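# Predicted model, plus sequence, below.
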Amino acid sequence: MIDYKGYQNKKILVVGLAKSGVAASLLLHKLGAFVTVNDWKPLSENKDAQQLLDQGIKVICGSHPVELLDEGFELIVKNPGIPYSNPLIKGAIAKGMPVITEVELAYHISEAQLIGVTGTNGKTTTTTLIHEMITNDDKKSYVAGNIGTVACEVAQIANKGEAMVIELSSFQLMGIRQFAPSISIITNIYDAHLDYHSSKQEYVEAKAAITKNQSEEDMLIVNADQEELMSAVENTRATVIPFSTKKVLSEGISSDGEHIVMNGESVIALRDIVLPGRHNLENIMAAIGAAKTYGVSNESIRKVLGEFSGVKHRTQFVRELNDIKFYNDSKATNVLATQSALEAFKVPTVLLCGGLDRGNSFDELASSMSNVKSAIVFGETADKMSETAKSAGVENIIKVKDVEEAVAAASEVAISGDVVLLSPACASWDQYPTFEVRGDIFIDAVNKLK
């Protein structure tokens, strides 16, 4: 950890706790800042705030009072989940106070080489693959960000000569000022989180921010099949390494139909890759680009791709029962992710879908439902999902209360040779606190089937 002096004796307000807020508060306190923490949950119900109070950190709980801004803070560190429309955050910006997220802190103290991964879909798979490839090459690597431990916590233990692979959301990237990974990856860009961002343009700009501070010595690995994305990063100073699943590239990463090739060099035969689905080819190419740029051998890359079958909650194989295969794709929180999952299977599929209603349509999902024999719908979007399934010609549509009931219903309609796929196309927050909880409930219910 670098003994960074930039926050010493500065008056800093941390808004919002949870894992990132606690980690940021403790780090800033260690770095000599005068920290005040503000969280909406009352102190009596707030174990995180009580922990910080015990450390001598000032805590204000129960609401986000705008009057706090009159105390002359020099910096705001915002929990990524708090929108910029929050009156306290809006007020800070209006007063010209810088508002950052904790990944900025991680950047300032990190001795390790930072590899940043963002995009609408595929972040977790790509991040995991890069980490596994580096580790398999007998090099030390840590994963951080959305995939696990808070980045500014990991940065305190990752040393020089090691890698820190960070999964980054648009929420986090909107709050960076100097953050600059030496290798950055943008897997793809599609409509998502428009309930948080004011527009699609703001969302795209937030993703593209991963490269805004990179220099000529840094690398940007980016999806060349998306014109909108390529346009968004056209002013980058980083060296661009494009990848494509649709065309052969003389420079960059693509496929010649039999192998994945980088800059003319065959890295791995397609037949040797275990991870299913065309959408995962994007993730694999991005990971190969990052790993080879970092100095990982082809042998280590091939070993990982020959064994890696997916991450938890992302088209995760759970069990085979009576010749029926069950897959957990709870991380599919948007239409595109569910389309990708459906297109990975060529057999009759029982689709379990539904969740938080963000007001969007699911019409685009219909084109990918040709193999869906039954749709089992739940959550706030159950009726919308039913209409989409009907428009796709799905004859058997069952409405249930939740994921557990959906598994029971699926076990009744699935027959030998079918796939049962939980791929909700929605966030989980109408019924479950996270997509992980939703996926774990699915796994538990499937494993109880007899």
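Happy to help now that I have it. Computed from a prediction, not measured in an experiment: that's the story for all the values here. Numbering: from 1, shown residues only.
# Could you use CA atoms for every contact and neighbour count after this?
OK.
# Could I get the contacting residues of the residue sitting nearest the centre point of the chain?
Centroid-nearest residue in the chain: residue 123, 4.8 Å away (criterion: Cα atoms, centre = their mean). Counting by Cα atoms under 8 Å, 6 or more residues apart in numbering, residue 123 touches 117, 167, 168, 187, 283.
# quick one: which of those residues has the most company?
Of all the contacts of residue 123, the highest neighbour tally under other Cα atoms under 10 Å goes to residue 117, namely 29 neighbours.
# and the comparison structure, right after this:
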Amino acid sequence: MQKKLIILGAGESGIGAALLGKQRGYDVFVSDGGAIKDIYKQELAVNHIPFEEGQHSWDVILNADEIIKSPGIPEKSELMKKVREKQVPVISEIEFAYRFSKDSKVIAITGSNGKSTTTALTFNIFETAGLHAAMVGNIGLSYARQVATAPADYYIVEVSSFQLDDIRDFKPNVAILLNITPDHLDRYDYKMANYVASKFRIAMNQGPEDYFVYCVDDPEITGYLKGHTIHSTTIPFTIMEPLKQGGFMTNEQVNIQVNDEPMIVSMYDLALKGKHNLYNSMAAGIAGRTMDIRKEKIRESLTSFKSLEHRMEYVTTVRGVDFINDSKATNVNSLWFALESMEHPVVLVMGGVDKGNDYSAIQDLVKEKVKAIICLGIDNAPIQEALSGYTPVIIDTRNMKDAVNAAFGHAEKGDVVLLSPACASFDLFKNYEDRGRQFKEAVKEL
């Protein structure tokens, strides 16, 4: 008899799971409390997968053998309370995809910041080396869709804490933990310890034959490691001091020492600039070395990689003013990294839906580097209150065109206009991609 598989949420991960489930002989039903995009409805129809939108049929859902839950559905929701009460097994889409890809190698990357960049850079290393790799997860196609439609030998998977919350057997060959800073705490009872533990689930099933790659400079990571055992082979990386094994800096050179094979690249030759990208480059380079990719291929990739759209993306230069789109920066820590990497005076465009941000972390950097802040959002009061004493100019705007015009008006030749909002985008935009695209369009109209 077919197992009843219910998929809650019909975004990219839900549809990918539905396709994989159908392909593997499950009785699949998709349920979404909101509207499902037309393109996804067509896919479900073509594949004869029944679905509902705008509601959840409790009787059908609670009768499932197994549920795959969208990362966006919180445990506190009425739906999940009922599911847990009935004790229906719940897994995430990455857990389901992993079930059918155990013959491949999996490199999983998590962290509060830099996941997408490191995932793309790691994928680029594997591709440059001529390996049959796929970049999946929160970036590109869902892991399950890739397994269903175009299986690969190597999966480079960007994973969030929400996805890790619902794994059971997911066991990456290489797990990378970049950093842990406060984010999404509303989903973790506002307890940092819960969020940290969630991130560390990436390594929970690993054994000595696997690798756990982590940043020694992150106090949350090192604090957790003092009280918990990791069973895989650990490879640290740092920019603070030389190491015998791992990634480190000496004389402005990035060193990657894995399997007794030293590899050195000048930090000035790296394609991605800024302190945070030293970490990202080290992590990606270590991942490549654990899979015995040749040093020349890793070096080639690290020095020629093009950054991702909306992530410290250079847009253009207008009358000597550089414009950079960092719309993906949806928390204060991302903005801190962006400002830290700036070498010229900055006109900063920021704001949006404030997730309870603590702007005190960037006050010193704002004072040192920012000549004007252009607020872009419905409620800019928290930014005004926290940063007005640290920069001479703060202006309110309510749309992207006005924000870009105001920023350009306060910029001089040699300055940088940086869109790095530190906030979610939903007050004025569909998502961070829409915000970034509108920024680029407004810049082109100058």
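That came through fine. Given the structure is predicted, the values throughout are model-derived calculations rather than measurements.
# Any idea what the TM-score is?
The TM-score (TM-score structural alignment, normalised by the length of structure 2) is 0.93; 438 aligned residues with a Cα RMSD of 1.9 Å.
# related to what we said a few turns ago, looking at the contacts of residue 123 of structure 1, point me to the pair that's furthest apart.
Using Cα to Cα, the two most remote members of the contacts of residue 123 of structure 1 are 168 and 283, lying 14.8 Å apart.
# all strands in the stretch 101-250 of structure 1, in order from the N-terminus.
All strands of the stretch 101-250 of structure 1, identified by DSSP state E, counting those that start in this stretch, fall at 113-118, 141-145, 163-167, 183-186, 219-223, 239-243.
# Please identify the most buried of the ones you listed.
Per residue and on average, the most neighbours among these fall to strand 183-186, with a mean of 29 (mean count of other Cα atoms under 10 Å).
# residues in structure 2 matched by that one, start to end?
Using TM-score structural alignment, the residues of structure 2 aligned to strand 183-186 of structure 1 are 174-177.
# The matching stretch vs structure 1, average distance?
In the superposition against structure 1, stretch 174-177 of structure 2 averages 0.6 Å from its aligned positions (mean Cα distance after the TM-score superposition for structure 1).
# rewinding a little: alignment lookup: the residue nearest to the centre of structure 1 to structure 2.
By TM-score structural alignment, residue 123 of structure 1 lines up with residue 115.
# Roughly how far does its match sit from residue 276 of structure 2?
The spacing between residue 115 of structure 2 and residue 276 of structure 2, counted by Cα to Cα, to the nearest Å, is 11 Å.
# which residues sit against the helix ranked longest in structure 2?
Criterion DSSP state H: the longest helix present in structure 2 is helix 275-290. Residues outside helix 275-290 of structure 2 that contact it (Cα under 8 Å, 6+ apart) are 107, 114, 117-119, 121-122, 125-126, 174, 176, 178, 211, 213-215, 237-239, 246-248, 254-259, 267, 270, 272, 295, 298, 302, 337, 340-341.
# Check stretch 306-319 of structure 2 too.
So stretch 306-319 of structure 2 is contacted by 117, 120, 271-272, 322-329, 338, 413, 432-433, 436, 440, 446 (Cα under 8 Å, 6+ apart).
# Now intersect the residues you listed with the strands, please.
Residues of the contacts of stretch 306-319 of structure 2 located in strands (DSSP state E): 322, 323, 324, 325.
# List the residues that contact the closest residue to residue 148 of structure 2 other than its chain neighbours.
Of all residues not flanking residue 148 of structure 2 in the chain, residue 20 sits nearest, at 4.9 Å (Cα to Cα, 6 or more residues apart in numbering). Neighbouring residues of residue 20 of structure 2 by Cα under 8 Å, 6+ apart: 97, 144, 145, 147, 148.
# quick one on the thing from earlier: the contacts of helix 275-290 of structure 2 in helices, which ones?
117, 118, 119, 121, 122, 125, 126, 295, 298, 302, 337, 340.
# what residue of structure 1 takes the place of the last one?
Put plainly, it is residue 340 of structure 2. Matched across to structure 1, residue 340 of structure 2 falls on residue 343, judged by TM-score structural alignment.
# and that match, how far is that from residue 367 of structure 1?
10 Å.
# The two: who's more crowded?
Neighbours were counted for residue 343 of structure 1 and for residue 367 using other Cα under 10 Å; residue 343 has more, 16 against 12.
# That one - nearest residue in space that isn't next to it in sequence?
residue 368 (6.5 Å).
# now for that neighbour: what does it line up with in structure 2?
Using TM-score structural alignment, residue 368 of structure 1 lines up with residue 365 in structure 2.
# residues touching the match of residue 340 of structure 2, list them.
By Cα under 8 Å, 6+ apart, the contact set of residue 343 of structure 1 is 277, 278, 368.
# lining up the residues you listed with structure 2, which overlap?
Retained in structure 2 by both residues aligned by TM-score structural alignment, their matches' Cα atoms under 8 Å are the following of those: 277, 278, 368.
# Residue 440 of structure 2 touches residue 325, doesn't it?
Yes. When contacts are counted by Cα atoms under 8 Å, residue 440 of structure 2 is listed as touching residue 325 (7.4 Å).
# out of these two, which sits in the busier spot?
Taking other Cα under 10 Å, residue 440 of structure 2 and residue 325 do not tie; residue 325 has more neighbours (25 against 22).
# From what I see, the more buried one and residue 418 are in contact.
Yes. Under the criterion of Cα under 8 Å, residue 325 of structure 2 makes contact with residue 418 at 6.4 Å.
# Residues that sit against both of the two, list them.
Common neighbours of residue 325 of structure 2 and residue 418 (Cα under 8 Å, 6+ apart) do not exist.
# How many residues are close by the aligned partner of residue 386 of structure 1 in structure 2?
Matched to structure 2 by TM-score structural alignment, residue 386 of structure 1 sits across from residue 384. Burial of residue 384 of structure 2 is recorded as 15 neighbouring residues (other Cα under 10 Å).
# ok, residue 384 of structure 2 to residue 342 of structure 2 distance?
Taking Cα to Cα, one finds residue 384 of structure 2 at 22 Å from residue 342 of structure 2.
# likewise residue 204 of structure 2?
37 Å.
# Same check on residue 284 of structure 2?
Relative to residue 342 of structure 2, and taking Cα to Cα, residue 284 of structure 2 is found at 23 Å.
# Which one's more surrounded, the two?
Taking neighbours as other Cα under 10 Å, residue 284 of structure 2 and residue 342 compare with residue 284 leading, 27 against 18.
# Need the counterpart of the more buried one in structure 1.
By TM-score structural alignment, residue 284 of structure 2 lines up with residue 287.
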